[in-house]
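Q: Return a 3D structure for these sequence lines:
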Amino acid sequence: MMLSFEINAQRRSEFGKGAIRRLRRKGFVPAIIYGVKKEPVPLTLSHDDLLKRLELEGFYSRILTVNIDNQPEKVVLKDLQRHPSRPAVMHMDFQRVSETEKLHRRVPLHFTNEEQCVGVKQSGGTVSHHTAEVEIRCLPKDLPEYIEVDLTNIKLNEIVHLFDLVLSEGVELVALAHKDTERNLPIVSVHLLRGAKAEEESGEEGAAEGEKQQEE
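A: The predicted structure follows:
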């Protein structure tokens, strides 16, 4: 069953370190929602409810609905603080979104067809991932959960760069907006591992030596 990207919340009326500790002991997480020229609203959220949603990749990149005393607010997750040694959420920040204002978000990359990759299947190469997410800009309605990178036709020693990504309509790379080629970083590449490369070169040298001896 797919969990909904909705969170139920209540307005928080108690503040200070003591109040925050009491909230956490009762199984709640302090949070705040802000943005779109509205006043910030301190919140309390169910810790167990949050943990289930944090297991879903899309929770970090999609538009969320926070129901504050049954009044829905469209938001994105802006910041998440975890306990350094326990599986516990300490605090969350949510930013309101406007349908008419573009968002800057980091979204994950999904690499597909690695086993069918030409450089792997035909040349024995290995896929190396150089980054797992990219920063994009778009309206809330166009926000993708992830960006797919199809590796089927990537050959040995070929590199897929940031500007090679195929984006859906209305989505643009923040790096591309600057028109700076130095920002065109590698995303994924296919190459031989060092041991395999040395073995291949050794085999080529041996074959060349054999041919030379035959000629003599």
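
Q: going forward, measure contacts and count neighbours with C-alpha atoms only.
A: Will do.

Q: Show me what the top strand by length along the chain is packed against.
A: In the chain, taking DSSP state E as the definition, the longest strand is strand 71-82. Other helices and strands packing on strand 71-82, by 3 or more C-alpha pairs under 8 Å, 6 or more residues apart in numbering; DSSP states H and E, are strand 64-68, strand 89-96.

Q: Would you mind pulling the contact partners of the helix or strand harbouring Tyr34?
A: Under the criterion of DSSP states H and E, Tyr34 resides in strand 28-35. Here strand 28-35 makes contact (C-alpha atoms under 8 Å, 6 or more residues apart in numbering) with 12, 20, 23-24, 40-47, 89-97.

Q: Name the residues of that strand that are buried.
A: 28-34 (16 or more other C-alpha atoms under 10 Å).

Q: Closest to Ala177 out of those?
A: Relative to Ala177, the closest of the buried residues of strand 28-35 is Tyr34; by C-alpha to C-alpha it sits at 26.8 Å.

Q: quick one: the closest one and Phe94, what's the gap?
A: According to C-alpha to C-alpha, to the nearest Å, Tyr34 stands 7 Å off from Phe94.

Q: Which neighbours do those two have in common?
A: By C-alpha under 8 Å, 6+ apart, Tyr34 and Phe94 have no common neighbours.

Q: got the angle for the longest strand of the chain vs strand 28-35?
A: Using axes from the mean of the first three to the mean of the last three C-alpha atoms, to 10 degrees, one finds that strand 71-82 and strand 28-35 are set 120 degrees apart in direction.

Q: outside of strand 71-82, which residues touch it?
A: 59-67, 88-97.

Q: now the other sequence, so there's something to compare against:
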Amino acid sequence: MAASYELKASARDRVGKGAARTLRREGLLPAVIYGDKKPALPITIPLKETTITLHKGGFLTHIGVIDVDGKKHQVIAKDFQLHPVRDDIIHVDFLRVSKGATLTIEIPVHFLNEEDCPGIKKGGVLNIVRHTVEMTVPADNIPESLEIDLAKAQPGDSLHISAVNLPEGCQPTITDRDFTIATIAAPAGMKETDEDETEEEAEGEAE
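A: Here you go, the predicted structure:
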């Protein structure tokens, strides 16, 4: 499993809000490494480097390495907290990732050929039901995104998970139905026209 980033860290023995504020004043960030049937490990990581890694994108879907006082831990970020006012990152939870592990993570959905979509060209609107899909994936084959091609989507179409070409070994956690990811909402004028045509057809049959 190739790591996409590496952060230097130190183990910490102080916890609580006061200790966290002190760390942040020193340019450090409280975090924790947990999972893999091992005790949780509270750590401090550099605020600047962690923020840069976060803003690169894919922070919650990329494998990383945390070097804790010389011992390297392979991890994936499971959650992070932001300051409610400043939007600064204030805490990160990392999950240990062992060789051959399977992870449950949210994979973002990307839509292709939106500018060529016939449904949108006819006045329809792309209505995204799910921006991400929770997937069970192998740790060594985490997809960057799920892709849905809109090149043939028409007004009124629903785009389901079955329309996605899933990477090998990856499965959605919802397995009991072909759930909707997005729809092409038909414009109001088209709906009215369709309804009028239906009524005229019904009247013609009645006559």
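
Q: Kindly provide the TM-score of these chains.
A: The TM-score (TM-score structural alignment, normalised by the length of structure 2) is 0.84; 194 aligned residues with a C-alpha RMSD of 2.1 Å.

Q: returning to what we had before: out of the buried residues of strand 28-35 of structure 1, who's nearest Glu169 of structure 1?
A: Using C-alpha to C-alpha, the buried residues of strand 28-35 of structure 1 come closest to Glu169 of structure 1 at Tyr34, 28.2 Å.

Q: ok, and the closest non-adjacent residue to the closest one?
A: Pro40 (4.4 Å; C-alpha to C-alpha, 6 or more residues apart in numbering).

Q: Just give the number of residues close to that neighbour.
A: 14 (other C-alpha atoms under 10 Å).

Q: Same question for Pro84 of structure 2.
A: The burial count assigned to Pro84 of structure 2 is 9, neighbours taken as other C-alpha under 10 Å.

Q: Just the buried ones among the contacts of strand 28-35 of structure 1, please.
A: Of the contacts of strand 28-35 of structure 1, these count as buried by 16+ other C-alpha under 10 Å: 12, 20, 23-24, 41-47, 89-97.

Q: Run through the strands of structure 1 in chain order.
A: 6-11, 28-35, 38-46, 64-68, 71-82, 89-96, 103-112, 126-129, 133-138, 147-150, 159-161, 172-173, 186-191.

Q: Dump the ones you listed to TSV, plus distance to Arg53 of structure 1.
A: Converted to TSV, the strands of structure 1 look like this (distance: least, C-alpha to C-alpha, whole Å):
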stretch	distance to Arg53 of structure 1
strand 6-11	9
strand 28-35	14
strand 38-46	11
strand 64-68	11
strand 71-82	12
strand 89-96	12
strand 103-112	17
strand 126-129	26
strand 133-138	20
strand 147-150	20
strand 159-161	32
strand 172-173	27
strand 186-191	28
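
Q: Tell me which of the ones you listed sits nearest to Ser202 of structure 1.
A: Using C-alpha to C-alpha, the strands of structure 1 put strand 186-191 closest to Ser202 of structure 1, at 17.1 Å.

Q: in structure 2, what residues pair with that closest one?
A: Counting by TM-score structural alignment, strand 186-191 of structure 1 lines up with residues 180-185 of structure 2.

Q: same check, this time on stretch 160-172 of structure 1
A: The aligned range for stretch 160-172 of structure 1 in structure 2 is 159-171, by TM-score structural alignment.

Q: mind listing what's buried in that stretch?
A: 159, 161, 170-171.

Q: so can I have a markdown table of those showing distance to Ile105 of structure 2?
A: Below are the buried residues of stretch 159-171 of structure 2 laid out as a markdown table (distance: C-alpha to C-alpha, whole Å):
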| residue | distance to Ile105 of structure 2 |
| --- | --- |
| Leu159 | 21 |
| Ile161 | 16 |
| Cys170 | 11 |
| Gln171 | 11 |
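
Q: mean per-residue distance, the longest strand of structure 1 to structure 2?
A: By mean C-alpha distance after the TM-score superposition for structure 1, the fitted strand 71-82 of structure 1 averages 1.4 Å away from its aligned residues in structure 2.

Q: Identify each buried residue in that strand, please.
A: 73-77.

Q: Which residue, other than its chain neighbours, is closest to the most centrally placed residue in structure 1?
A: Geometric centre of structure 1, nearest residue: Pro108, 2.6 Å, by C-alpha atoms, centre = their mean. Excluding its sequence neighbours, the residue lying closest to Pro108 of structure 1 (C-alpha to C-alpha, 6+ apart) is Glu133, at 4.1 Å.
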